[in-house]
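Enquirer: Here is the input, now give the coordinates:
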Amino acid sequence: MDGEQEARWLAAQGIVVGADLVPAALRQLEFLAAVDRRRWLYEGPLLERAIHRYKTYWLPLLAKHSQAAAVDGPLVVPLDCEWIWHCHRLNPVQYIKDCKRLYGRLLDNSNVESSFRTDSKHHAEKVWAEQYPKEPFELEYTSPSDNSVYANAGDAEEIAYDLVSAVKRQSSFFYQVDTPTMHDPRFLEEALTRYKGFLYLIKTNQENKMKLFRVPTYDVDVMWHTHQLHPATYGHDMLKLLGRVLEHDDTDDDRSEGKKLDVGFSGTTEQFENAFGVRYWKAGAMYRGNLPSPVTSSPQMFSSEADDDFGVGKAELQLAILETTVIELFLQIVDFKNLPPAIPRENVHIWFTKNQSDMFISDGGRLDISTKTGKSIGASIQCEPTGELILTVLVDRASSSKKPKKIGKVSISLQEFTWPDSKLSFERWLELKPHDGHASSPPVSLRVAASSTVSVKAQQVLSMIRTEPFSLKTFLSPSSIKDPKMSCWTRFVYDCKTELIRLQIRDQKAKNGMAVARELVGVTKSSKKPFKLAEFVDNKWSLSNSNLCIPNDMKPSKDGSILELKCDNKMIKLYHGRKLEFQRKCCNNHAEEDASAVTAVKFSAEHPYGKAVALLDTKSELIMVDEDWFLLTWIVMSFLFQDINVEHGAKLIGGAMVEKGAISKPDTTMASVDTLAAPAQCGTCGTACGSNMAIASDKVLTTVNSKAVATSGGSGGNGQTESAGCGSGCGGGCGGGCGGAMVVETTKAGGGHAKSGGCGGGCGGGCGAMAVESSKDDVHAKSGGPGGCSSGCGGSCGGGCGYMAMESSKVGHAKSGGCGAGCGGGCGAMLNASS
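Expert: Model prediction:
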């Protein structure tokens, strides 16, 4: 930032916020998690009951307590009442009006404590019982058909604010902020500085009599929400700063291109970056896409969170599990300087790679420079926080047949983002190391902005490969004749070709020599002999040292699950298709493919509505596991599913892939995989859907993998990254966010014509990703969804972000700028990375 920008930033940091927002934000996130475990408070009769209790019981009790303390110490608020109070306070102007009309004064949160943060509710429950003897302190879950929730309703005070609608808008907010990064104090400390910068823009616009709609990113919005939850402090701070209470109108959630949220976010990005010289986009602060569809509306109730597991005994000790961490990195090349006069600025671009092998980044990808295009252009990538990111500066030559000329390169240590004192972001000038060894004077430099999420444990992703035994006898004999001494192994292999385990079903004769028993055995590199994992008894497979059984004829139950595994305080249910965290973000056109997948969903006290912990993708023969305790169990189950028939006699999973040139006999040696099948490009959305680990996970916005660059686009037109922001619940200065991925395939010299895989007519509920298909002379961009994405992606493409990107070396042609008007929930954008 220059001198003026630095002065503005210092002025913004001087804005006084009367509450300690960082610890308060962490408490807010804990509270929202507690509410999300009670989703009956989002809609239905229990929500109506909670609103009634809030108006009839809690507000009057709070009013009395604010005048004369009703208890020694803080007053504890019932969780259901606190949830309604939370939503009411997030419209601060209306909350003040309602309080003053009903009680003549503002009811603050001072000396009030949440019920989920204290074990000492005795005094509060006693006071509650004295005041409301027929009303329980806590509102417990009842089935939707139970009408007793309306007992003793009584009369409630009238509140002008529509609390049902307020709850509906806020119910999806937790999903957007429920990430490890958002819970990191370093991230929240920086969020506070960005929130002050956001307030400074509003103050500046007001002083200049400019009525502009400013839109926060999610980190800023968490701070804004937290500030509003302290009504007296928020009102005092806003009156001092603005002379009025700043409104937070969350009623507008239309993310369509050109609409209020989209335009507001684009304007906020531009003003923030011009005012302070720092980037507004930030890893971990952007829109995550639509809330995944739930697998159930009824919670599974557990008495405690005891750590039961579904293991298979000591066999887990035999596994040499690869521990990999992953970060999401947002990278932007802001500017460059000291370029030799003979080199045209418009011909310069950047290629990024890693100097170490990475399971996410293969060939790297291209970045344009923001000052060259006049727009904010960046890439959101997923990578391991190891080694260095290499940025090579290239110049396109006049002849498209010639390779770009290398000027030099710089490197960024990715470990920098994992240091304990890292701020998870930086923006600085970096000097190029010249390619030919001769440095110019002064040296060419790049201004690089980078931000990162905290590192998290990556999914375990393994391919299933069956080795076909070979012997001269079976080769010369008819195929119907099998060598009883020969059998195949199914190997579970990482993408780096490291084998974790191999499994085989064997027939074992009983001691009496008559009966034949089947058992499943496994072999690892560290085990010297096969060990038993399961056996077939009474027409079902029983896992060793476990009470888990897999029947031979699984059929869907009433709730749609095909298998249910129970322990005292945990349950695993299996569902056809991709569910919850594994639900596709790209589009809704994969029903046939997704039907061949199976998702394992864990239910526990922490996750009463389920958390997806594993996926079996039968098309790509991949398994994905989020929690290591379930890894071996899922490997065993995935293997056994090959022999299990479901309804109508169709197999739940087809046979595993056959590896050619397999070993000639079963042994305990570790054979490497020559080549794993590359994930097939999705014909609908243009991405490698389903077989790529990063795409299968919704924990990141976009990825770079296997010659594909997932790059963040922007709202409307030639390559701007100007829309991200927060979703519903952030209006009045929020919303507008884009979290959809765009994928760019590396192209050869020639023209380009990008394809949107995004939203066509009726292609609702997802993020329309785009892939560029390369050809020698032309690269075409078409829409993959039904109805297409032409001329702004009209149609009812609800909920996501349709990004479109294009990368070529000479001529570029893009028919769609992503999802336009009618593409609800998106910020349809096109990133044109061509020269």
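
Enquirer: can we go C-alpha only for contacts and neighbour counts from here?
Expert: OK.

Enquirer: Now do the strands in the stretch 1-150 of the chain.
Expert: For the stretch 1-150 of the chain, applying DSSP state E, counting those that start in this stretch gives strands covering 75-77, 112-114.

Enquirer: for those, which one ends up most surrounded?
Expert: Comparing the strands of the stretch 1-150 of the chain by mean neighbour count (mean count of other CA atoms under 10 Å), strand 75-77 comes out on top with a mean of 25.

Enquirer: Now do that strand: which elements does it pack against?
Expert: strand 112-114, helix 122-131 (3 or more CA pairs under 8 Å, 6 or more residues apart in numbering; DSSP states H and E).

Enquirer: Double-check that Ser357 belongs to a strand.
Expert: No: going by DSSP: H, G, I helix; E, B strand; the rest coil, the assignment for Ser357 is coil, not a strand.

Enquirer: Count the residues that sit near it.
Expert: Applying other CA atoms under 10 Å, we find 13 residues neighbouring Ser357.

Enquirer: Which residue ranges of the stretch 301-450 of the chain form strands?
Expert: 325-337, 348-354, 365-367, 378-383, 388-395, 405-413, 425-431, 433-434, 445-452.

Enquirer: I'd like the ones you listed laid out as JSON lines, including mean neighbour count.
Expert: What follows is the strands of the stretch 301-450 of the chain, written out as JSON lines (neighbours: other CA atoms under 10 Å):
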{"stretch": "strand 325-337", "mean neighbour count": "22"}
{"stretch": "strand 348-354", "mean neighbour count": "20"}
{"stretch": "strand 365-367", "mean neighbour count": "23"}
{"stretch": "strand 378-383", "mean neighbour count": "27"}
{"stretch": "strand 388-395", "mean neighbour count": "20"}
{"stretch": "strand 405-413", "mean neighbour count": "17"}
{"stretch": "strand 425-431", "mean neighbour count": "17"}
{"stretch": "strand 433-434", "mean neighbour count": "18"}
{"stretch": "strand 445-452", "mean neighbour count": "22"}
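
Enquirer: Would you do the same for the sequence below? I want to compare the two.
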Amino acid sequence: MSVSDGTSTTRSLSEISEQETVRLSIDLVAAARHNLGFLRLVAESQWLHQRPTTVEAFRRQVKELYDELWMPLISDLMVGSNPPMIVPPLDIEWVWFCHTLNPVSYKQYCESRFSKLTGKLAIFNEENEEYALDVCREIWIRKYPCEPFENEVDSNMEDPVGRHEDLLGEVLKQKCLYTRFSEPYMSELVYLVAAKQRYRGFLYMLQKFGDGISCLVPTSDILLMWLTHQSYPTAYSADVKEIEGYLGKMVAALETVKEEEVQETKKLWEKTFYQPYEKAGCPVITGAVKVKPPIYWVVTNTDANVKYKSMVPRFLLEVCVMVRLNSDRKNMQGDSTNEFLRCRMIRGHGDLKLNTPIHKFPLDSWKKAWHLYCEFGTKGIVTELRGRGGHCFKGSQLRDSVTFTWNDLLRAPSLTLGKECDEKVRVVASMTPPVQGAYLLKCVPDRVTDDSGAMVSDVILRMNQYQPQEGRWLSRTVLDHLGRECFILRMSSECDANDRVGAGLWRRGGETPSNVKHEDRIVEILE
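Expert: Below is the predicted model:
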């Protein structure tokens, strides 16, 4: 449904049809997921970023691959309706990927060298990719028997770059590209679907307002989709043909932009779609330096603590709440100086009450009210509009409230929901898909035990007819983030049977334990 902003009619992202904006001829969701895996592999391949290796890979690409081997080979094979499924080795694919991120330069090279634009196959399945690499190796060896398929680095070779120094600089510059997209939630399917929808909206905005803008600054999710689109040259060239003249106004990765340019993009997006441009997990790219998030996202493909079944994983998400006062707010009755918005969790954290005076929010634009990192177990957030009492009254009175559950946000378009609060305030909440976070554990002191695990006490002595309790173990109970008991740590030593944390026996009436060296102690974990 269209929303009136007082002066113009705006549209939601989901209302934009393919006929009204750029048609995407490639599955960007699958392609982006594949590219994230590829960028992660490149980032983990440290040998690829050492200058001798990069120069060697670049020499192969420029002198041999582009001029003699790879590009002629792929150009000849990419003909007809069923070209063979091939993928180059990692070093070649990386340089090729970096070159496609400069579409103008890449297109000029291909047309001058082969009289056509050379593209690549969309291979997203890991098994198909391994098969394609084997096919490429066979074709390579058969066609170029004297040229090794894998990269062979000679650290003593001369730098042969010469006139291609610009492209080498592009490759070296892009080596840190993955740091912009390394958050684990970015590879989640629901995040990529939302990113594709926002990218379509971005292209729609560029197509509709391209003549009247100086530049557009993408957020990280839109940038990911744009780079993915560019990495498939033939599809990208055909898709953006109608807006080719406006593409230079899109700020590329690693470019530094001014705050005025960011604000121009935000205002245009808000005017077009009546929702905030910035959202959870999608910061605006403002320069080459990436700001570290205030939380450590643990990226792991396996659970390192699967051995301990009692440990319950915790899932984290990022949530952003944006607020805007309705345009007719100034004509409404009431003193806004006594009103404020409160944010609290649906479940748990009862003492968490974040208050912000309502007069701090603007009428003509969106403002970030809260930016939080939450556990999925909190269920969601509640935003309350409250009014303070007079001078003689303490506390505040609830006027209205809106609730955003995590499940509702996960099902919402672009992972974003907007609601009205008391017809005065427009509240928009967005979130990232929940991902498994680090285990949050704490140790609490427990009783001292003997070799058998029994508590050292008069009660146990009496039950054992006052037989001395041998050994001494300090115990700690480990609790998870929900306060549930996970396991027990018992600290001991590798001394004789009577020696643990301290040597000696426990008898009624006293004991005389002696110290044990720290390096002799051991730790036992009991579930």
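
Enquirer: follow-up on the earlier one: okay, the helices and strands packed on strand 75-77 of the first structure in TSV with distance to Val772 of the first structure next?
Expert: Shown next, in TSV, are those (distance: least, CA to CA, whole Å):
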stretch	distance to Val772 of the first structure
strand 112-114	51
helix 122-131	62
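
Enquirer: right, and the ones you listed - which one's nearest Tyr218 of the first structure?
Expert: Closest approach to Tyr218 of the first structure among those (CA to CA): strand 112-114, 23.7 Å.

Enquirer: hmm, who's touching that closest one?
Expert: With contacts defined as CA atoms under 8 Å, 6 or more residues apart in numbering, strand 112-114 of the first structure is touched by Pro74, Leu75, Val76, Val77, Pro78, Leu79, Glu82.

Enquirer: Which of these sits closest to Phe639 of the first structure?
Expert: For the contacts of strand 112-114 of the first structure, the nearest to Phe639 of the first structure is Leu79 (44.4 Å; CA to CA).

Enquirer: check contacts around that closest one.
Expert: Per CA under 8 Å, 6+ apart, neighbours of Leu79 of the first structure: Val35, Ser114, Ser115, Phe116, Glu138, Leu139.

Enquirer: Now do the same for it: its match in the second structure.
Expert: The alignment partner of Leu79 of the first structure in the second structure, by TM-score structural alignment, is Leu90.

Enquirer: now that match: how far from Cys343 of the second structure?
Expert: As judged by CA to CA, to the nearest Å, Leu90 of the second structure and Cys343 of the second structure stand 48 Å apart.

Enquirer: Same question for Phe273 of the second structure.
Expert: Separation of Phe273 of the second structure from Cys343 of the second structure (CA to CA) stands at 25 Å.

Enquirer: With Cys374 of the second structure instead?
Expert: Per CA to CA, Cys374 of the second structure is found 13 Å from Cys343 of the second structure.

Enquirer: circling back: go through the contacts of Leu79 of the first structure and say which is closest to Tyr150 of the first structure.
Expert: Distance to Tyr150 of the first structure, by CA to CA, is smallest for Leu139 among these, at 11.4 Å.

Enquirer: So what does that closest one match up with in the second structure?
Expert: Mapped onto the second structure by TM-score structural alignment, Leu139 of the first structure lines up with Asn151.

Enquirer: Would you check that that match makes contact with Glu93?
Expert: No: between Asn151 of the second structure and Glu93 there is no contact under CA atoms under 8 Å: 11.6 Å.

Enquirer: list the residues that contact both of these two?
Expert: Shared contacts of Asn151 of the second structure and Glu93 (CA under 8 Å, 6+ apart): none.
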